[in-house]
Structures are given as C-alpha cells and as structure tokens.
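>>> Sharing a sequence plus its predicted fold:
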Amino acid sequence: MVKPIHSADLAWNEQGYPVACAFDDVYFSNQDGLAETRYVFLNQNQLPQRWYNASVDHFTIAESGFGSGLNFLATWFMFDQLPQEHRPKQINFVSFEKFPLEKSDIAQTLAHWSELKPYAEQLIAHYPTILTQGCQRLVFANGAITLDLWFGDIHESLEQIPTPTSGLVDCWYLDGFAPSKNPDMWSQSLFDKMASLSKNQATLATFTAAGFVRRGLIEAGFSIEKAPGFGRKREMLHGHIERKSSYSTIAPWFYRHKAESLDDIAIIGAGLAGASLSYALSKRGIKHSVFESESSPATAASGNRQGAIYPLLNADQPTLSEFFISAFAYLNQTIHELSSQGHRIAFAQSGVLHLGYNEKAAKKLAKTAQAQWPETLIKPISAEQASDIAGLALEHSGLFYPQGLWATPADLVQAMLSQASASGYGCVQYQHQLTSWQTQEDGKIRLNFANQSSKIVSQLVLCNGHQITDIATCEKLPITPVRGQVTHLKSASPLSDLRTVLCYDGYLTPAHNHSHCIGATYQRGRLERDLSDDDTHKNLAALRNCITQAWTENLNVDDSQGRAAVRATVRDHLPLMGPVPNIDMLTHEYPQLNTQKSREAAPQLPLIENVYTISGLGARGVTSAPLLGELLACELSAETMPVSQKILDALHPARFWVRRLLRGQPATRD
C-alpha cells in the first residue's frame, strides 16, 4: 500500500525563521543557523580536515532531518572552497525527511544567507515537487555532489538503504528537532541502525547533549564525547564508531559485486540504456566505450519521434510505483540538465491524460486514484476537465499527470552520448556487432566483433535490447521481443489544437514538427521492422474506437507514415539491471531457499564474472533508462544506491529464478 507524505506545517518566528508547528521547535538556532551548522556538524566531524589528504573517490554523509537543506548547502559550500586535489571526487549526501518543506518555504528560509545564494538557487531548481515515499536523487556540479532525499519515516528508510558489509556512511549529522520535542526519532533503534550503516571510523555529531542520547549511542557502538555547545547550548555530543557490527541488506541470492577494476568498460548498444550508462560513467571520470552494431545511435526502440512519459503507478505494487516515480523525477532532471548544457532535446511538459475509454479502463483508473497520491503527481478529472486540458472534445473522464511530458528519445540518446564524449571519458564506435567474448585468465574480457576487430576490457555491459538473448550465455534471460508500430499523422486543424498527450488503448501526442504520433501496436515474438498498412489501420481504429468525436475521423497519415521497432520486455514490467547470473549453475547447483535454515546457509549467487546488463526496458525505456544507468554506475563503483533494497532486488536479472527457489520450486524459468 502506498503511504502518503505530508508537507511540514510551518509558522515563522520574529527572526523570520521557520518553526515546525507539529513539534513546536525551530529548524535551527535563532542566533545564526549557518554558523551553528558549521560548528556542530562540519567542525565536530573534522571536515574538511578528513578530506584534505584523503585518497577516497567518494565520501558519504548521512543526515537525520533535511529541513530547509541548510546543512547540505553548508557542506557543498565548504567542498567548493577546497582545491580538487585535496577533496574527494564525489560527495554523496543522504538525508531523511518525514515532513518535507515545500519549495517556496525552502526558498524563503535560505534567503537569509546571501553567501549560499548560488547553491540555494540550484537546490530550489532541482528540489522535488512530487513528494512521495522513497528516494529521489538530485545531481549537482556535474556529478561531484549528489543528494539523496529519502521521504518518509527515517526508521523505515534506514531499513531499506542497500548496505554492503563494509558499511555505507563516513559521517553522520544527527539533526532533527530536540529530543524533548520529537522523542520518536531519538530512539535506540535509530542509534543501532546508524551503527549498522557506518563504515569503520565513521564519525557523528549532534547539537544535543541529552543523557539518554549519549547512552544510546554508546550502547549502539559509538565512542562519544562532549564538547561545548553552540551559542546558548552548554554542551553537544560528537564521536566515532568503535564497534562495527557485521550487517548487510543484500541477501546472498541477490548478490551484486563491485567491479575490481574500472580502467575500461565496454557497453554494447547505443540506445537509451547504453547512452544512460555512458553519461553516468562519464560524470564519474570512468573510461568506457560504446559499441553499436548500426551506423548511428538510437536505431531500435529508442528512435521513435515522440514518447509519452509518465510514471507507471499501481497501488497494489508499491515497489514498482516507487521505482517509476524516482525514475520519472530523475529523467526530468536529466533532460533539463542536458538542455542547460546546450544540447537540443525536443520535449514538452504537456501533461499526460489517461482516459477511462471503456468500463474496464475506467475501473482500473478508479482503483489507481484510490491511493493517496499527491495531486502534483496525478489527479482524477471529469470529461469536461479532460476536454479543457486537451484542447479537444473528449467524452471520457480520466486521470491527469500534470508533470507528464513527451520527448524525442533519439535526442536524449544523442545528448547523453555527446556529453560523455565531450568529457573525454566516453566514445562510441559504430558498425561493431558483438559476436562473442571470452574471459581471460586475468579476469579481463576479450570482445570479438563481426568486422573482425577485437577489444580487451575490464567489464562488459550488455545494453543491446532484445538481441541480448542471441548471446549464448544470455539466451535464457527472461526477455521477450515485442514489435510495435507507431503511425505519424499530419498536423492540421482541429488535431493541431491538442495540448496534452492522450492515453487510451494507445496514445496520441501533441504536434512536433507539424506531425503527431499515434500507436503503438503490440506483437509478441515478431522481429520484422517493415511498416505494415494493417498496423496503420489498427492504430487509427484504436483512436476512433476509444474517442468517438468528430475530430478523430478526418485524420491524414504523414508522408513518413510511421516507424516500427522491437522492444525488449519483461513480464513483471520492471527492467533487468545488474550482474548477469550464471544460469546453468543457478538452475543446477544453487540450493533451495524455502526454509530459514537454507537461507542462512545460502551461498552467493553464481554470476558471470564482470558481465552486467541493462535490458528489458519495454515501452517505458525513456522514463527508466537514466536512473538505471545511474544505478549501474553506482554498483560498479560501490557508491550509495538511490533506491531501496526492495527495488534493487526487484531489478535483479536473476529474480525470476530466485523467486522460484524461495517458494521451494525448481529454479527453472516459468
């Protein structure tokens, strides 16, 4: 069940600072909130001294209570003052907030500190407007600063953060409202979980010196000392982890392995998946090559003129919904980021309107609407409202995604590849059809291409859509090819008045370059890409059958007619992201997992060494690809993951076999 998120109820005191009405407490010191942050959290955690001569690539800070973002901005500001050779390559700031502030409240609060203005403006521009439970990753400074905002109860969120046995957090900002005002947060379970997520020598600091907080942190495994407090506060606490417990959220049967060497990575396929990974790797300074079998990028399903983009929501499947909401937000951020860098991407935040075109569709939409989604994400509308939004007469009510959009996928692909190439870390080689590979004794992989060339790489990532099953070791992956054909319509009155994407038993886009897209057919197992007149008629018939208005009758097919492509689909509507399993070993040697004893004794999942995939994106590849690329880049470099462990497990390429083993069934593909 989807849990709602409620924004903070604020009042403003005489100093113009926010006060949380629910806790009757200020968000920071009335004397000087920025000075308090620098003294309590930065100085007492020994920042930036710990960075200055550190040789770490990335450093993770976790914070209990994001509030206005003041602690985050103060940290970013300090990071920016250091020369690059004396700071980590990347800071990952992980923050938890049960009652997030609205964007306008953050802007009003941060206006008090002019030195933070350029940083505050970027935070406000990127700050989520869709507030739902889960994590949303915000990227700043071309990837040098990432902010993971976890909305919801901190106790639940900490349970779900993917954590390796080595730990996750280098430094804790134990913030939030005073223990006397918000005792539910300052609990032993919180302190214990902080210790579980900590790396060796992780530090912490907090403004409070409450005795039960000190005792609880010590019991959890921290060494704690008192220090003079800020301003009128007499004392505060700081310390470091002393007893590191063995803890991981990653079950052996969903094992994922960090790449041992990242000197050269090969990505097969220059579509949405491959381009997204290339873009994510380039921001981390990781060298890689993209190998594409065709002579240009986005020649397969990524090449349609316009894609309808909105998150897939299902009130009965919160993991699926949470993933697509996070992916949708990350895609929006990526498009705006690339556009600001000068790349031309055709898109429009036109909204997406789902119509209840028959009784079955109406019931499905009504069920979706029953969940407590925020109106910034989705809202029910009447037929009259639907007509007003669309700019054309409609006879059905429906659901409206106000932040939905259409975009040209090929533009997005080209922008990501161009940006990766401009960074100096990525390159694309066309007309390179992978035919086979061999793992060498040193663990590196030799790639063989149809043009008789070869390449030695450290990791191989397969992003080649449905063609992944043409490769012998991947032929059993649960990918089904589905042919889809879209039809292009000439834009003429009254169709040219359409202002939003319409979804029915198909979809129709607003005009772009004097043309609209309708589609798409869905034909399992078919691989041909020639245009079919019969499919054109099916697309037109679907529109006219679902919307019986006069404007649907006089439609003219554009000279280009349309486009056919083959999608790679997975039956649970989630893509595959992560290491490729050794399916022979998994099906013949891996034990059952249906008892507590068997799970406790389970070995690590057998994997094909140094081989990964992003595949099975289906009809929602534009929405999911950028986040999937970011996730795999995090996995390869052992960084903090901006999704829950449940989502990560739900994306694992071995999940279908593992689910059968957990049910006590043979690990054969069902």
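Structure received. Numbers count the residues shown, from 1 in each chain.
>>> make it CA atoms for all contacts and neighbour counts henceforth
Will do.
>>> could you pull out the strands for the stretch 201-350 of the chain?
Applying DSSP state E, counting those that start in this stretch to the stretch 201-350 of the chain gives strands spanning 222-228, 235-241, 265-268, 288-291, 307-309, 347-348.
>>> Structure two is appended below for comparative analysis:
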Amino acid sequence: MTSSENSPATQLASVSWNDDGLPVSKQFDDIYFSTASGLEESRYVFIDGNQLTERWQQLIPGSGFNIGETGFGSGLNFLAAWQLWENLETTESCQLHFCSVEKYPLSPADLKQALALWPQLSKYSDALINAYPPQPLSGIHQLVFNQGKVLLTLYFGEAAEGFSQFAAIDKAGEKVRSLINAFKCANGTRAPYINAWFLDGFAPAKNPEMWSHELFEKIKMLSGKNTSIATFTVAGTVRKGLQNVGFECKKIKGFGRKREMLIGHLPANQTFPVSDITSQDEALEKKPSLLTTQLSTKQRRRSQNENSWHLISTPDNKNIEHCIVIGGGLAGCHTAFALAQKNIAVTIIEKEPSLATQASGNRQGVVYAKLSPFQDPLSTFNLNAQIYADHFYQTHNFYRNCGDQCGVLHLAVNDRQQQLYSEFAKRFQGNKAFVQWLTREQCQDVSGLKSHYNALYLPTSGWINPVKLCRQLSQHPLITVKYYQDITTLEHNGSWHVSNASGQHICQADAVVIANAFYAQQFHQSQHLPLKHIRGQVSHIDTDLMPTQVKSVICGDGYIAPAHDNHYTFGATFGLNDDDQRLRHSDHTENLNKLKVLSPDLDGIDAQVKPDTLSGKVGFRCTTPDYFPIVGPVARFEDMTQSFALLRKKAKAVIDEPGAYHQNLFCNLAYGSRGLCYAPLSAQLLASLISGDFLPIERQLYRYLHPARFLIRDLMRNKV
C-alpha cells in the first residue's frame, strides 16, 4: 500500500494560450485544434472520414455504436459526435459509447476555457465540464449523459495501456491474448469492439511515443468486422503502423489547407492477429485448450497471478433481451435501471409487498465511502464509486427528488485520520468543487454545528431516501415489478426459470441477476459465496429535541443527516452475528453516545433524550471478508475447482484456461453500509458485462469485485 505521494498520478497538460485565444500544448509545442476552424476540421476528418452520418442513419433501433479515440484533448471530437448523434432521428433508441485516452488531461479550468471557444456546443460542453473527473485521477472514468444514451469512457494515462484496459486482455503472450479476446472477454456475454476510430492527438513528429506498434496492436485488438479509421495525418509511421496490423488505408483530400488525410477499414478476415486463426468463427470452433499456447519463461513470470479465471469459457453472442433481477433493494433496483438504460427489459422479483424494505429501507442514507490517499484497490474503488454516485444522483435529479445534495463532512476524529484526510484533500487541492479540507470553524459554517475536529468536505455529496429512490428507479418503462414472490429455485433450460418454495413457476428470462443480499445463499448456484450479515440499528429524533439545526451530513464514528419529515436520522450500530430484529434501547443509547461526540453542541444530548422515546429501524447489511462488493458471473463451483486444482499445489501456477460459469447467471451483492455509494457504479459494471459493453473500471480492479475471486483465493490457500 502506497500513499499518493509515492504512486504515479496523471500529469496535467501544460497549456499556454496564443494570440487567438487557442490552447497550445507546452509538452508537445502543438495546437489542440485548427486555428481556422477546429470544429469544422473535427467534423470533416473524423465524422465524415468515418462516414458516421450515413452509418448512423442505418442503425437498427436499440443497437449501439462504439467510437475509439486517441487523444481526448479538449473533448471537441466527442462533443461534435454527440451533437450529430442527438440530432439524428435514427439514433433515438440507440446508445453511443465514446472511448478515449489522454496521457496529459486538461485541468477543469483549462477545459472550460478551451470549450468556451465553441458557444454553439455549450449544451454539450456544459454537461461535460460538470461531469469531468477530478484531477489528478489516472485510470478509467465513465461519464453518463442523455439518460444513458451517450457514454464517455475516459482513460487518463498511456494510450496503449488504456486500450488494454478497454479490451480486458491480459499481459501474457501475444497468441494467448488474441485467443482470449476471440473466445470471450471479461465482459460477460460477448466482447465489445470499436466501430470507428478517431486517430487524433498531436502530430507524430512531435509525439512519436504514442504512435507505437503496441498502440496499433491494441487498436487492432479492439476492432471488428469493417471497423473504420480516420486521421488527420498521413505520416508513414501511422499509415504503415495501421497496415502492418491489417488495416487497408488510403489517402484523401485533407481539411482546408492540408493536402491529405488518411482513412481506412479493417477487412472481415483480419479481425484477429493470429496466424492460424483468421476469423472469430474459426476461433470459436477451437477448444479452450488453445489458451495453453506456449509462453516463454519470461512471459510466464510476467503473467503470474493474471490467470484467465475471470473470463467466460463459452461465448454466447445472443443478445440478452430480458433479465430477471431477484431483490428489490438498492442493488436490485440500480441493476434494473442500468440494464433498462441499455434497452434490456427487466422483471424485478421482490418477496415483500414493496421495494426497499430490508437493509435499504432507512429513512435516510448517506452517499458515503471511506476515502483515503492510498491507491490500493479498495481505496481506488471507493473513490471511483463516490465520484460516480454523486454524478449519477445529480444528473438524474435523484438528489433533488429523493434527498438533498447538502454536502458531507468526514470528521478527522483522530491523528491518523487527520493525516490521511488532509493528504487526500491536498491531492485534489485544485478541485474544490469535489473536495475541501475545512478547519473546525469552517465546519461550523457548513453544518451549522460547532465541531471538535477538522474535516474532509465533499460539497457535491449528500443523503438519499432509499425507498423513494428505488421507487423512481423502478419506474423506467422497461422495468416491471412482481411483489410477494419469494424465489427459492433457479433452473436453466435454454432460458432461466425461477420458482417459489411451493414449486410454482414465477417467471423466465434470458438472464438472471441475484441481488437479494445474504439470501443469495439459498440458491445452490450461489451458496458458496462467503456472505455475512451485520445488524445495524439507526435512531430517529424529533427536530424539536435537537438544540440546533443540522445543515449538512456529519460523519465521524457515527453520523447524522439534516432533518427529513420532522426527524433527524443518526447512528448506526454494527452487530456481527446478531439476528435480533427488534429495536433495542441499548442500541439507541449507543447511537446517542456517538451523536454527542460529533459536536460540542450535542454534548448533553444523551442526558436530554431518553432512549425509550426514540424510534428507529433495524436492518441487516450484507458484506464480504474483503469489503468489496460481489459483481459479475456466478461460477460453477465444482467445475471451477477442477479446472484450477493446480493452484492448491502451486499458488502461482499459470493456468491459461477460462473460468467455468453458469450461462447468463450474475450477481450484485454485499455493499455493506455503503449501498448508496457503491450501487450506481456496481450496477453500471454489471449492465456492461451483461450487454457486452466496455467496462466502467479497469480490468485489474474488476477482478477484486469478481464473484470467483474467493474460490480462486481458497484454492491458492488449499482451503477447498
């Protein structure tokens, strides 16, 4: 575990502004866009060069289109594509996914100044600026626009590495990587590919490192039948690099005074760069044992701990049109909403008479994750989830309709937290819209209460009423809900059939998502998952009994949220292996003791308020031993242990075989006490897996959420 000071962070672009007010890169001594007309050049080179207008006019309703870009820069190409996409009637029910890489991202201030040059795009640029990731954040960031109809997936870092993350391929041998991509991808049902490439970026003469053979290999790996390319340059480095990996290219007239530009496409028989496999159909006829292709000793050392257990062994390229989601809490409703946004019909099956009655049924929940300057996997996921959740609830108006974007204070209640929180704030010191470090006096200005401590402040976060949220999520026209249905049996026979305890058939669909917390263990397919439940009790107090008004969420050892329906919600207790569903006065006392520590204004609250006068709610949180949620395909336990049995004897053995999974059976579980924060990103991840879309997080980080991770770890420790 390393701190942010010792970990690589994205270096921001160093920008100057010329006499015409145009941005110029100091790193590469080159302009970001044409001094004549950057927008018109973007449309000519990339939109017309890839014939996007004509291709988009022929799209099938409900389909998608993926664009890949080298060099996000100011985002001008993305905005131009988004504008055209929105203005075509044929794209109304389709999804545009724009994937771009950028080694030196613009700061939010520079991005705003650059895009101000294009007032005709302000509708789109304002949305981009509002969603733009805090700096410096390396890795993948997925931004959602137009109710999920437009996705922007950014990778801040090296271009070739970024496209490796999009492809979800491993660092093993070249043939193994190709076969993995041919057989299946980390994306559950089918591997996504780029339909059109915008090969942008600074001129090859000024940025030769980006235009490498490795980059062209990654572009090829992410391309499919008749993928097109367009680029402003005709430099031999680019043209030959594309031709060497199988693209057919030709020069055409360039924009304005530029004499030439380059366009091209990938022929159907050039999809996979493996000498004995020339098409995907042929690849799929091969047996999975092909994945044990010979590797050099050096390659085997490098690929240790990067086995292919997370990949699907039998590809299913049939589109999933209908999915059952078992569980109507935060996990289930978020999953259903994310799937519906990808044009997949969903049936939520809930055993209670209404949604969000169990752990998701509190009056108020805080959009909270434990933030840290460390860049270990859990800290990285927490940060990504926090950013994604706040943007999700804001853009979909859920903060306004189901809660309050009032800001959240993370009190530094001890010296260790003081150090970590202040370091975290320092890391993002140029992004006060995302996070701020506040003194005790400043905390009082924000919360309305005096503070014992300094604090980390997230001004765009807040609280949500989970019940209202689940109701609104489930109102999507592609979502239906069945109540009073306690599912106990899942059976697959061409499609999935779900039945209740009486054996009554309830529903069938192409796929099933198990999202019913620790009740997932009642299904034999998922009973091996190491789920545990923690009892939690929150307390409610009348607003008249509080000495002062609370204006923001305050989190320390406990928490309190601003008033809602004439009550304050505070807590909460944590009881492992405690099944008591009754409200307990002793837990109210514990919550009152936590409350009074949050502020000097609340020091005497436990003496003024009697525990037996308080109302509250008991819920049971579902969690895992490693505190990550569980998101992805459900493993076939016996087959998986057999395929990876060698790990019992040699934990670092290289087994280039895919995992064994139930066809189209997935789960989304174990958020612990961070459901409101984890749910949006986890649901988007799962929807991307099911629909065969590019993932919203890095490939390696996905492994930490993968349901099979516990089984693999237990094999390596010889526990199963």
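Received, thanks. Being a predicted model, the structure only gives us computed values, none of them experimental.
>>> Could I get the TM-score for this pair?
After superposition, the two chains reach a TM-score of 0.90 (TM-score structural alignment, normalised by the length of the first structure), with 657 aligned residues with a C-alpha RMSD of 3.1 Å.
>>> The strands of the stretch 201-350 of the first structure into TSV, with extra columns for mean neighbour count and distance to residue 153 of the first structure?
TSV is the format used below for the strands of the stretch 201-350 of the first structure (neighbours: other C-alpha atoms under 10 Å; distance: least, C-alpha to C-alpha, whole Å):
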stretch	mean neighbour count	distance to residue 153 of the first structure
strand 222-228	17	23
strand 235-241	22	24
strand 265-268	25	38
strand 288-291	24	39
strand 307-309	25	29
strand 347-348	17	34
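>>> quick check: longest helix of the second structure.
When the second structure is scanned for its longest helix (criterion: DSSP state H), the result is helix 377-395.
>>> With adjacent residues omitted, what lies nearest to the counterpart of residue 239 of the second structure in the first structure?
Aligned by TM-score structural alignment, residue 239 of the second structure pairs with residue 214 of the first structure. In space, residue 214 of the first structure comes closest to residue 224 once its chain neighbours are excluded; the distance is 6.8 Å by C-alpha to C-alpha, 6 or more residues apart in numbering.
>>> How about residue 333 of the first structure?
Using C-alpha to C-alpha, 6+ apart, the nearest residue to residue 333 of the first structure is residue 126, at 7.0 Å.
>>> what's the answer for residue 495 of the first structure, then?
Closest to residue 495 of the first structure by C-alpha to C-alpha, 6+ apart is residue 551, at 6.7 Å.
>>> where do the helices sit along the stretch 251-400 of the second structure?
280-285, 297-303, 330-340, 377-395, 398-402 (DSSP state H, counting those that start in this stretch).
>>> just the stretch 1-150 of the first structure next, same as before
33-37, 49-52, 70-81, 103-110, 117-126.
>>> Tell me which of those lies nearest to residue 523 of the first structure.
helix 117-126 (38.9 Å; C-alpha to C-alpha).
>>> rewinding a little: what comes up buried for the longest helix of the second structure?
Neighbour-count burial for helix 377-395 of the second structure, counted by 16 or more other C-alpha atoms under 10 Å, picks out 377-395.
>>> which one in the second structure is aligned with residue 294 of the first structure?
Under the alignment (TM-score structural alignment), residue 294 of the first structure maps onto residue 352 of the second structure.
>>> burial count for that match?
16 (other C-alpha atoms under 10 Å).
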